[in-house]
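[1] just need the structure, nothing else, for what follows:
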Amino acid sequence: MDHLLRRPRRLRHHSTIRSLVRETSLVPADFIMPLFICHGKEIRMPIGSMPGVSRLSVDVAVQECRELWELGVPAVILFGIPDHKDATGSEGYDDNGIIQQAVRAIKEALPQLIVITDVCLCEYTDHGHCGVIVNGDVDNDTTVELLVREAVSHARAGADMVAPSDMMDGRVGAIREGLDGNGFSHLPLMSYAVKYCSAFYGPFRDAADSTPQFGDRKTYQMDPANAREAMVEAALDVEEGADILMVKPAMPYLDIISQLRENFSLPLAAYHVSGEYAMIKAAGQNGWLDADAAMTEALLSIKRAGADIILSYYAKEFAQNFRQYS
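    Sure, this is the predicted structure:
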């Protein structure tokens, strides 16, 4: 009965057949590239804990965006590094803030590139938390008022999409109302719907200088042990008007990505965060693995789990390799 033996290897024997039957694919158009924007000119300041990633001044960021667009990466998300930090993160909602300057410059140079802005206060506060501190903790409703101001300011500067990452209750609905009330009803909102209090954010906090000066973020970011709560958070954001849902981090939460894909019909994004990126880069630099192959495998797992969109610091390198080998 040898002729009845199932032989799955038949479909692996030839590279073209493997390509033909491949179930999951990655292309540059799947990615959003995060960029860190700082004041000054002609600045490209490498971030030690994130090999290949730098803080960029606005002029250099425009050049970087042009390269990304030419490589087929359709979107960037901007994080600001202010000159001045204070208790309420005022540069975040200042119409002349660093992100507002960057949005205007990038959109003038590359009107077709999608420019998304992170809406949060942690990069701008002197204490490193994501909102206004009252009695030793982040005050939800006061913070939401400032997040609405920040989102509207980004919209006025020309942002194509806003992405609140703070995890305050009710912020999606408040931002949606604020955008609509200021003439930006067309502007989509990508919510960090499921953002865990993760150890994988360390390199980002180096890059954005946003490490909390006291305590932690456990009172507003999600407990890594919880899955059902993720469905609650996502459902609330859908009700409040989110257009895209996001899970952050990605690889430690592939089960959450999969569950959201099964339960919600909105486009789903996943953030392959700084720690996920950095540990693969570090292993590659030490010769412990092939970093490009490992990074691609990791990103495929995110897409396979159900993400439509991947935010990744590897987006540019992936696009360069894709062009080289396609």
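
[2] can we go C-alpha only for contacts and neighbour counts from here?
    Will do.

[3] residue 163: which element?
    Taking DSSP states H and E as the criterion, the element that holds residue 163 is strand 161-164.

[4] for that strand, what is the distance to the chain centroid?
    Between the mean C-alpha location of strand 161-164 and the chain-wide mean there is a distance of 10 Å, by Cα atoms, centre = their mean, to the nearest Å.

[5] can you list the residues that contact that strand?
    The list of residues contacting strand 161-164 from outside it, by Cα atoms under 8 Å, 6 or more residues apart in numbering, reads 114-120, 147, 151, 154-155, 171-172, 187-192.

[6] which residues are contacting the helix or strand just after it?
    Once strand 161-164 ends, the next helix or strand along the chain (criterion: DSSP H and E) is helix 171-181. If you take Cα under 8 Å, 6+ apart as the criterion, helix 171-181 is touched by 144-145, 147-149, 151-152, 155, 164, 185-187, 189, 191, 237, 240-242.

[7] buried subset of the residues you listed, written for ChimeraX?
    Paste this into ChimeraX to select the buried members of these, with burial taken from 16 or more other Cα atoms under 10 Å:
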select :144,147,148,149,151,152,155,164,187,189,191,237,240,241,242
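
[8] please provide the structure for the following sequence as well, for comparison with the first:
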Amino acid sequence: MPFPQHRPRRMRATPALRSLVRETTLAPGDLVLPLFVHEQDGRAPIGAMPGVDRLSVQDAVAECGEAVRLGLGGVLLFGIPDHKDPQGTQAYAPEGIVQRATRAIKAAHPDLLVITDVCLCEYTDHGHCGHVQEDGTVDNDASLELLVATAVSHARAGADVVAPSDMMDGRVGAIRAGLDAAGHPTTPVLSYCTKYASAYYGPFREAADSTPAFGDRRSYQLDPANGDEGVREALQDVQEGADMLLVKPALPYLDLIWRVKEATRMPVAAYNVSGEYAMVKAAAAAGHIDERAVVLETLTSIRRAGADVVITYHAKDAATWLT
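    Here you go, the predicted structure:
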């Protein structure tokens, strides 16, 4: 019916009505908290990411206790080793930092979902996500064996989900086969299927000490101008056996979250990345925005775009505000 019979504002008149017809929900259980675990004792603040620290294994266990208390959906572990080499051997070492942290967290909080990042960039002295050849190019196929070894070592340590973020072709299928052969057929693979070569990763590279020593990652991460390619990557990873899919970053790629969800009908996660977090923190510190309102609106928009799960450094604050 035309105005004045039809008045959409009727359903916005009171908080109760707005709540009753709200289309998108946001709850602590929708959120995953990333954690950076290092070999040092204690916490080390990350300058570009106020409120986020590198954590010892003991501090990571305590942080996971907070995640449990707040009802978060899980945590995502990134490791920062003391020793780096061309092959990234600490990524798949049985006593590597992520492996030790995973065992300690699962012993203390057995019901908390622990997702582990499967990549080599934090562990290689050159900072790239795979094996680098003499000419400086990343060798896709030679990298697969190392990524499989990393995923299997994480599963053996007790990881609930492994999440390859390297963007090598064929790694999902290789990891699925490797997990099955190693006796971990029920360990899901959360694939960073649609990961862009983004300018929003800057603070993360400080946090994870993973800035490439030369070149960049544009030969294996997606071109920000390409949407169809991102969907094709997602579909290929589904064919290779991915159990969940991830779009990264989130806010500049809300359209890809929607398109991946529509194309695959698979569980989709979105990563609200370090640059997005840092901008909100900087604007809030300057008094330009209401941090709580902006964070909750941002996370709701990511969910509205189709994300079943949001990985975010705001997770603890958001959960506190929501409850």
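
[9] fetch the TM-score of the aligned pair.
    The TM-score (TM-score structural alignment, normalised by the length of structure 2) is 0.98; 322 aligned residues with a Cα RMSD of 1.2 Å.

[10] which ones among the contacts of strand 161-164 of structure 1 lie within strands?
    Secondary-structure check on those using DSSP state E: residues within strands are 114-119, 190-192.

[11] before we move on, which element is the spatially closest residue to residue 110 of structure 1 that is not a sequence neighbour in?
    Spatial nearest neighbour of residue 110 of structure 1, chain neighbours left out: residue 66 (7.0 Å); criterion: Cα to Cα, 6 or more residues apart in numbering. Secondary structure assigned from DSSP H and E places residue 66 of structure 1 in helix 58-71.

[12] gap between that helix and the chain center?
    The gap between where helix 58-71 of structure 1 is centred and where its chain is centred comes out at 18 Å by Cα atoms, centre = their mean.

[13] report all helices and strands that the following helix or strand past that helix contacts.
    Tracing the chain C-terminally past helix 58-71 of structure 1 and defining elements by DSSP H and E, one meets strand 75-81 next. In this structure, strand 75-81 of structure 1 makes packing contacts with strand 31-38, helix 98-109, strand 114-119, helix 202-208, judged by 3 or more Cα pairs under 8 Å, 6 or more residues apart in numbering; DSSP states H and E.

[14] before we move on, the earlier item: report the two of the ones in strands among the contacts of strand 161-164 of structure 1 separated the most.
    For these, the maximum inter-member distance is 17.7 Å, found between 114 and 192 (Cα to Cα).

[15] tell me which of those two has more neighbours.
    For residue 114 of structure 1 against residue 192, the residue with the higher neighbour count under other Cα atoms under 10 Å is residue 192, and the figures read 27 against 20.

[16] which ones are touching the more buried one?
    Under the criterion of Cα under 8 Å, 6+ apart, the neighbours of residue 192 of structure 1 are 163-167, 245-248.

[17] if we can go back for a sec, ok, the residue nearest to residue 110 of structure 1 to residue 316 of structure 1 distance?
    Taking Cα to Cα, to the nearest Å as the measure, residue 66 of structure 1 falls 11 Å from residue 316 of structure 1.

[18] and those two? Which one has more around it.
    Of the pair residue 66 of structure 1 and residue 316, residue 316 is the one with more neighbours under other Cα under 10 Å, namely 23 against 16.

[19] and the contacts of the helix or strand containing the more buried one?
    Taking DSSP H and E as the criterion, the element that holds residue 316 of structure 1 is helix 315-325. Residues from elsewhere that reach helix 315-325 of structure 1, judged by Cα under 8 Å, 6+ apart: 27-28, 31-33, 68, 71-73, 296.

[20] if you set the cut-off to 7 Å instead, what comes out?
    Outside helix 315-325 of structure 1, the residues within contact range by Cα atoms under 7 Å, 6 or more residues apart in numbering are 28, 31-33, 68, 71-72.
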